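**Q** take this sequence and fold it.
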Amino acid sequence: MAKESAIVDAVARARAHAPFLSLLLDREPDLAELLESGAMPSLDVVAVDDPDMPVPKRLRLERRRLALIVAIGDLSGTLDLTAVTHALSDFADRALNAAIHAAILEKMPGEEPRGFAGIALGKQGSRELNYSSDIDPILIFDPATLPHRAREEPVEAAVRIARRAVEILQNRDGDGYVLRVDLRLRPSPEATPLALPVDAAISYYESLALPWERAAFIRARAASGDLALGRHFLTAIQPFIWRRALDFGAIGEIRGISRRIRDHHAKGQAFGPGYDLKRGRGGIREVEFFAQIHQLIHGGRDVSVRAPATRDALAQLAGAGWIDGDEARDLASAYTLLRTIEHRVQMVDDLQLHRLPEGAPLENLAHLHGVESSAALLDLLHPHVERVGRAYDALDPPDSGGVTFDADPLAEELAAAGFTDGAAAARMVTHWRGGSYPALRSEAAQSALEAVLPGLIKALATAPDPNAAIAKLDQMLSRLSSAINFFRLLEARPALARLLALILAHAVTLADSLSGRPELLDGLIDASALGPVGSVADLAGVMAAGGGDYQARLDHVRRIVAEKRFALGTQIVAGTSDALDVAAGYSRVAEAAIEVLASATIAEFVSVHGRVPDSELVILALGRLGGGALTHASDLDLVYLFTGDYKAESDGKKPLGAVLFYNRLAQRVSSALSTPTAFGPLYEVDTRLRPSGTQGPISVSLDGFERYQRESAWSWEHMALARARPVFGSVAAREQVAAGVTAVLHGDRPVRDIPADALAMRAEMAKHKPPHGPLDAKLLPGGLVDLEFAVHIVQLTRHIGLDPNLGKAIAGLVAEGAAPAELVEAGAFLTRLLVILRLVAPDSAIPSAPTQALIARALGMADWAAVVATLETTRQEVSRYFAEITGANDGD
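**A** This next block holds a predicted model:
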C-alpha cells in the first residue's frame, strides 16, 4: 500500500502545486483516474494507436501522456532519476525519428527513409534529458542515398527535411508541442545548412573543430533516422573525440566555459533563493564538467571511462582509479538531487527553467517536492552544493597572477623566486615573449605561454639549479615547431611542470628527447608512468594493439617505446624507482619491441616470400639486453639464427633459399628496430657478435652457429655467450638454442687459455676505448668491464654461476666460494651508477653540485662524498678480483 499511497500523494501535490501537471490530469482523465487510484500506468500506454492520425498530432498527444506519467512517477518515487531521464530521452529519439521519416515521406511517398540521421548530443545523447528540455541534435545526410525529387539537389532536399522535422516537433497547437529543437551545436551554425553532408561533417571534426566540441561529443549517439549512417559518422570521428596525445587546450576551454558561466550568471552563484541549479557554483554543470575533464584526460588511453552519462562516467573513473571513490559517490548523489529538484522547477509550468524561485514560489516548490518548507528544501540541497563546489574548485583553482612584463621588476621577481641570475632568466622570458622562436610567434602560442608562465617559473625555481633549468627550456623551445599543446599540458597538470624542471635541470638525455618530441611529456599524465612498466607480455600486448598497415604498426611501437623509455628515465630523476629496476624495465621494453616488430616484419615478409618449411627465425640477445639490464643509451646486441635445413627454400610466390631468406628477413628486422622516423630513433642494433663478425652473414643456421661455437669461436666470443638469452622464437626453438649455448658454456668448445686471452683483450680495449671521464663506471679500471671479464673467466673455466644476468651470476659465484661476497654489492653499485649517469652525465664528467645530490639520492647515499668514496672502494675490490682471476698485477 505504501506505493499506492505515494502515488495518490504525488497526484495531490501535482494538483496543488504544479499548474501544468494539474492541466494534464484534467486533459487525460483515463490516466488521472488510474493515478488517483494509486496505480502507475506502464509507459507503454503513452503510444497512440491510430494510424490515420497525423504524425504531429500523435506525437503531441504521446508527449502529453508521457509528461504526466513520468512526473507522477518521479514525484512518488516510483521512477528514479535514471528511469525518468531514460523515458524522456527515448521518447525524444522516437519523436525525432518519426519526424524525420514523416518529412521524407511527405515529399517522397513510398520511399524507404534512409540517408538522413539525427545525432543526439548533450543530455539526449547520454539519455539524461531534462523534464522540459529542448534537444540539440546535429542532422547529417548522405547525398548518395538520400531520397530526393528530380532536379532537386541532395542538400536542398536535406534542408527541406530538416526544416519540416523541426516544425513537426516544435509547432504548437491546442494539444501543446512535442519538443523544442536547437540546431545551433552544428559547426558554424550561422553559415552552414541545417543538415550537413556526412563527409563534410567528418572533415570538419577531423580538422577544424573547436576544443569544446570534443567534450560535446563525449555524449554523442546515433539516435534517429538512418542509424547506420549515424554510427558511421561517429566511428569516423572517434580519433577526434578520444585523442591519445591529449590537446589540453580542450580542458582549458571547458574550464573557461565554467568561468564564463559563473561570471555571466553571477546572481545565481550564491546559494539560496534564486540559486541556479544548473549553472551555479556547485551545480549540475560543474558535476558534468568534472566528469568530462577527467574523461578527456584519460579516455584516450582508457576505453573504460568513455561512458556518456554523468553518473556512469563518475563510477567508471572511480573504478579505474582516476578519481577518488568517495568523491565520485558524493558527486553522483549531488547530481541526482540537483537534477530531481531541477525537474520539480520545470514541472510547475513546463518551462525550461533551472533557477530556484524566490518567496512564495519557492515555498510552493518545496511542497511539490514533499518537504514542509523552503528552508527544509534549501537545507536538503546545501551540503550537496557545497561538496560539488569544493570538488570543482580543487580541479579548477583560481587563476594565478600574471608575470610582469617590465624587465627590471621581472629580473627582481625571478631573483626573489630563486634564480641565481635573475637578469639572465628575465632576458630569456622576454625573448620568448618577443616571439623570436618559431614555436612562439602565433597569438595562440603567446596566450598559452602567458597562461602557464607563473606556474612554470615557480616550478623551475624549485630545481636545484633554476638558471640551468630555464636555459635548457630555452634551448628546447628554440627547437619546437609548435609550443601551444606543450604549454596547455603544463597548465593543466602543474605537477608535470615540476617534473619538467627536474628533467631540464638534471637529465640532459631526457631533455634532448623532449626537444624533438615534447608530446613525450603526455605519457607522464598517468600516475602509472612512474611505476613498473609491466611484463614483456603486457608490453607486447600494448605495442601490438596499433592497427593499420605495416608502417603504421612500426610507428605505433616506436611511439610506445619512446614513451616507456622516457618514463623509465623520469623515474630515476623523480626518485620513484631503483635504477636496477629501471634497467630491467628498459630491457623488458626492448624485448617486447623485438617481439612485436619481428612478428610484424615476418608477417610482411612471408606475404611475398612465404615460409621456409619446418624452420623459423630465432633472435639471441647478448650483452646488456641478454643480461636484462639495459641503460637508456644501450645498443641491442643481437644474433639472428634460424632452425631447420639451410638448403631448404621458402614456399611463397617469390621463393628464396633459406640462407638468403633469413638474411634478408634479419636485415628487415634490424631496420625495423633501428631506422629513425618521425617518431624518432628506436635502438641501435649491433650484430657484430655473430659468427665471423662483420665478415659473416647476418643470419646463420642454428646448426652452423653451434658448430662455429664448438669448433672455431674465440675466447671473447665464448665470454659474450655467457650473457646470451633467446628473446624471440617459439618456446621449442628458444629451448633448442639455449641448450646449445649451455653445452658450449659447459665445455663443448676448444680448449683455450681463457684468463690470458681475456687479459690481452682487456689491454687492447684499454688502448682503443679509454674511459670517457672520471665517472665512467663501465671502462674505468675496476669498473663494470673488469668485473664482467672476471666473472666470465670463472664461468667458462669452472662452469658455475651460468646466468646471463650479471647480478645473479655474481651471486652464484659467491655461493660456490668462487668470488668474495662484497662483489654482489659492487656489481649492483656499478650498474646503478651506469644507468643513472647515462641520463644525467652521459659524458661521465663530474656534474654540477645539484646533480651530484640527485645521483647520491638515486644511489641511496648520504651525499656526493659517499658516492665518490664508494666508487673508489668498489673499483679497488673489482681490481683485486680481476687481478686474482687473470693473474695480472694489482693496481690501476
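**Q** only C-alpha atoms from now on, for both contacts and neighbour counts.
**A** Noted.
**Q** and the residue most central in space within the chain, which of the three is it?
**A** The centroid of the chain falls nearest to R301 when counting by Cα atoms, centre = their mean (3.5 Å). The three-state assignment at R301 reads coil, by DSSP: H, G, I helix; E, B strand; the rest coil.
**Q** ok, now which ones touch it?
**A** With contact taken as Cα atoms under 8 Å, 6 or more residues apart in numbering, R301 is in contact with 243-244.
**Q** what about 6 Å?
**A** R244 (Cα atoms under 6 Å, 6 or more residues apart in numbering).
**Q** and the gap between it and L246?
**A** Shown here: R301 relative to L246, a distance of 10 Å by Cα to Cα, to the nearest Å.
**Q** identify the contacts common to those two.
**A** By Cα under 6 Å, 6+ apart, no residue touches both R301 and L246.
**Q** here is the second sequence; please produce its structure so I can put it next to the first one:
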Amino acid sequence: MSLASRIKKFPHAVDQTRGQDVAGSFSGPLARLIAGAAGSSNHLARLAQAEAEWLHSVAEQEPEETLDALCTPPEGDPAKMLRQAKQRVALLTALADLGGIWPTMQVTAALTRFADMALDHTTKHLIAAESARGKLPATPADAGYVVFAMGKMGAGELNYSSDIDLICMFDETQHAPEDYAEVRATLIRVTKKLTQIIGAQTGDGYVFRTDLRLRPDPSTTPVCMAMEPAERYYESLGRTWERSAFIKARPCAGDIAAGEAFLDRLRPFVWRRYLDFAAIRDVRDMMHRIRDHKGLSGPIEAADHDVKLGRGGIREIEFYAQTRQLIAGGRDASLRTRGTLDALSALERAGQIPPGTAETLTAHYTALRDIEHRIQMLDDAQTHTVPRNTDALKRLAALCGCDDTGAFLKALTERLVAVHAICMPPEAEDERPQAQFETDGGTRQITDAWPNLPALRSPRAEALFHRLAPGILKRLSGAADPHAALVHFDSFLRGLPAGVQVFSLFEARPALQDLLVEICATAPALARYLGRHASVLDAVLDREFFAELPELDAMERSLMMALNDADDYEAKLDATRRWQKEVHFRIGVHLLRGIADGHSAEKAYSDLAQCCIAALLPLVIEEQAPRHGAPPGSGAVVLGMGKLGSFEMTASSDLDLIMLYDADAADMSDGPDPLAAPQYYAKLTKRLITALTAPTSEGTLYEVDMRLRPSGKQGPVATSLAAFRRYQSREAWTWEHLALTRARPVAGPPDVQEEAAQAVAQVIALPHDAQKVRADTADMRRRLMEAHRPGSIWKVKQGPGRLLDIDLFLQAGCLLTSACNADIADLVLHDWLNQEEAACIAQTRKLMSTLQAIGRVALDDEFDPNRAGPALIEVLLAQTGFDELDALRTELESRIDTVSALISDRLA
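**A** Modelled structure (predicted):
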C-alpha cells in the first residue's frame, strides 16, 4: 500500500494558511497530512516545499520501498548526496510518524538504518582513498577499523533530530607491529574526516551531529584508538556509566566482525556474574548530577520540562531498564539486549520487575518518544524541552493532535509523574538509625558501636547505611523478639569486611531487607554466614531462587556455566566456592521458609557436595597432568561415605570420602615426570582434598575426613580397587562394613564408578557372622552412649533412640540381611523390620532430622529452645506439624523411648 493510502491520522495546523500553501500541489489525505504538518512545524514546511517534486514521485510507493532507496549507498560525493538523502529521510519519517503509518519504534529504526548506511558508506569511501594512497590495506575489513554506535543509535532508537554517539577503534593485530604508528595516524585522520563529512553544517544541511566523547578518557586519547589499550582501560579504569553505555554498543560501520569480537572480549566488563551493586548508586548519582547541572530537579511541571533528562522522562525508563540489566544480566544472558523495550520485556519474563510493569512503561516510553519527536520537528533543534512560549507550545500540541494546550500539559504531567513513581521511588528518609526502634541501654550500646565497624568506615558506606538504617530497624522492631533480631543483625554487620556493595544492593532491592530481617529474626548462624559471604545475596535476584530446589543434573549444569566463565585453575576454585555458597544459602532459606522440608534439604545439601566433588576431580587431574601425565589405568573414583553417602547432609556436615583407583601398582603415568599408580593417585587425592578444603579469596568449601578408608589413618590416602576388595573381604572390622552400607560413588569415570559400586555391594553381600555383627554393633552402641550422654531431649544426634543410634541399627540390619543399602523400605523387604517398626523408625527419624537440619542452619548446632527465638520456634513447629513446643517435646520423648527399646531388643 502506498504512503498516501496508509495515512490514519492528521496533526492539526496552527497556521492553516501556510499549511494550505505548502500542501497546495497535493491532494487527498496526503494533502491534509502535509497541511497539518507544515501548518504547525517550520522545519517540516521548509522540507515539504524543498522536496515537493520528490514527494510527488514517491507518494504512490510503499514508504518502506522509499526508505530502501534512501538507504542505498549513493553514487558520487557522499558529503552532498547524504545530506540530500537525510532531508528526504527526515520528511518521510515525519509524515509516516504524524500520519500513523509507522509506530514509534519503526520510526526510530528507520532513522537508525539511514545513519548506519551513511557511516558505513562514508567509512568505505575514506578507507578506499587512504588505501589508494598506500596508507592502508584495500578494504575496511583489512584495516580492522570499526565504528561503534552507542546510546540510542546502538539500540536502533535514534530520535528525530538526534546526534549520534560514536566510538572509533581499530584492531591493531591486523597490522604488522612496525606499521602501527602510521596506521594509527591514518585512522585518526579517517575518523576526523568521517565526523566532518557526517556532522558539518553546510549549505546542503547536515547528515547527523556526531559526538565522540564516549571513548575512553576523551580529554587525553585520540579520536580513534587501538583495541588493546581500550580493553586495558575498561578492565582497570572502566566506570559504571561506561558499563551501562556498552549495553547498547553496536558495530555499525567498517570491520563489523572485528567490532563484534571486541564486544565479546569486553563482555566480562559489562556483564559481571557477581555484580558490583554500588553501580546502581553510581548511575543514580550521575543522573542527579546531570539534573542539577541542567537545573532539571524540582517538582514535575510539563511546561519547560525536559522529556528526556527531566524527572519522569525517557532517561528514567532507560535507567530503570539498564540498571536491572546490569544487576542480573551477568547471570541471565536473556537480559543482554540493546533495545529499551526489549529489555523491559526480558526483565519481566525473568521476574526482575513486577508483572505488568513492562507494558506500562512501554506505553509511557513510546508516548514520550512521540512527544520528543514532535518537539524536534518544530525547528529541527536538538532539544527535548517542552516549549514555554505560548505559540511554540500550541504548535507542539497541534502536532500531537491536541487543540487544548492545558489538557495536553495536564496529560503529560500525569504521565511524567507516573513514570517517576515507578522508576525512581522515594529514597529512605534521612534520620538517625535509632529513630524507629524501641531503644534501651543494650540497644544503644549495639548501635553506637556501628560507626567503628569495618563495613561502615568509608564515608560512602556510612552515607548509604544512614539512609537504610531507619527502614531496617523498623523491620527489626516488628520481629517476635526485636532485641534478639537486632543482636543477630549486629552479628551480620560485624562479619562484613566492607559495606558499600551490600548496602547498595539493599538500597536497590528493598525486598532483600525483608529477607535479611527474616534471617536475623530466625537464624543467627545464617545471619553470621551472610556477614562472611554477603555475595550470596546475588543469588536471591535469580528468578529461580524461590523455585523448587534443583536436582543434581540441574546443579551440574549451573556449576558448569559458572566454571566456563573462569579462565584458570585458581579462578575455577573461586568460582566453585562462590557457586556453592549461593546454593548452600538458597537451601537454608528454603528450609527456614518451609519451601523445603528437612528431607529435601538433606538431599539438596548432599547433591551440592557431590556436584562440587564431581566438578573438581577433573580439574585437579587437568592441573596435575602437565607434570605427571594422565591418570594411569582406568582412573579414579570418589566414594561418598557417611551423611554424603546416605543423602543426609546438613548445613554444617563435613565430607567422609574414600579414593579408589582402577590401575595396577606397576602402571605408570605418561607425563614428563611419570609416577607409578599408587604415587600418582596419592598425589591426586591430596590435590583434591586441597581443592575442597584450602581457603582461597572466596573461602573454603568443606572439611574432609578420610579416616574411613582401608586401615584408617595408617593406610594410603588412595587405594586400588583390587586392594580395597581384598581388605574389605579379609581384614576389615565390623564397623568398617557397617560404614560401607552408606557408601556410594560420587565422582569419577562412569565405568569405574560402576566397578566401585559393585565392589561395595559384594562386600555387603558377603556372609556375615550374625552373632558377631550383633555383638560388635551392641558394643559400638554402648561405647557411643558412654561417650555422648545427650542430657537434653533436643540433642537428637547421639544417644539411645536418636539419629546415630538409628543409623547404626539400620546398618547392622543391612549386613545381617545382605540388603542393598541401609534403607528402611529395603530392610522391610528383607524382613529386618516389619511395617509397624519401619513406620515408627521412619517417622521418628524424619522428626529428628528436621530438628537437626533447622538447628544446623539457624544455630550452627542442634536445636535448643533456650537459644532459639520465637520466630525460629514458629518455623520448627510449622515444619513438624505441632501447635506448641511442649507437644513436640512430649512426642519426641515418646518416640525416642520407643525406638531405643526396639533397637535394644533387636540387638540383644
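**Q** can you pull the TM-score for these?
**A** TM-score for the superposed chains, counting by TM-score structural alignment, normalised by the length of the first structure: 0.88, backed by 870 aligned residues with a Cα RMSD of 3.5 Å.
**Q** before we move on, the earlier item: if I look at the counterpart of the residue nearest to the centre of the first structure in the second structure, how far off is Y274 of the second structure?
**A** Taking TM-score structural alignment, the alignment pairs R301 of the first structure with R331 from the second structure. Separation of R331 of the second structure from Y274 of the second structure (Cα to Cα): 8 Å.
**Q** just P355 of the second structure next, same as before
**A** P355 of the second structure is 25 Å from Y274 of the second structure, by Cα to Cα.
**Q** kindly report the same for G495 of the second structure.
**A** Counting by Cα to Cα, the gap from G495 of the second structure to Y274 of the second structure is 19 Å.
**Q** more neighbours: which of the two?
**A** G495 (20 against 16; other Cα atoms under 10 Å).
**Q** what is the corresponding segment of the second structure for stretch 690-704 of the first structure?
**A** The aligned range for stretch 690-704 of the first structure in the second structure is 709-723, by TM-score structural alignment.
**Q** tally up the residues packed near the residue lying closest to A266 of the first structure once chain neighbours are set aside, please.
**A** Closest residue to A266 of the first structure apart from its sequence neighbours, by Cα to Cα, 6 or more residues apart in numbering: G280 at 7.9 Å. Residues lying near G280 of the first structure (other Cα under 10 Å) number 27.
**Q** in a strand, G280 of the first structure, correct?
**A** No - counting by three-state DSSP, G280 of the first structure falls outside a strand, being coil.
**Q** and stretch 832-845 of the first structure, how far out from the chain middle?
**A** Chain-centre distance of stretch 832-845 of the first structure: 30 Å, with Cα atoms, centre = their mean, to the nearest Å.
**Q** identify each buried residue in stretch 203-217 of the second structure, please.
**A** 205-210, 212, 214-216 (16 or more other Cα atoms under 10 Å).
**Q** these in strands, which ones?
**A** T210 (DSSP state E).
**Q** all strands for the stretch 201-350 of the second structure, in order.
**A** Listed in chain order, the strands of the stretch 201-350 of the second structure (DSSP state E, counting those that start in this stretch) span 210-211, 224-226, 250-254.
**Q** what about the longest one, how far off from the first structure?
**A** For strand 250-254 of the second structure, the mean distance to aligned residues of the first structure following superposition is 2.7 Å (mean Cα distance after the TM-score superposition for the first structure).
**Q** same deal with the first one?
**A** After superposition onto the first structure, strand 210-211 of the second structure lies on average 2.1 Å away from the residues it aligns with, using mean Cα distance after the TM-score superposition for the first structure.
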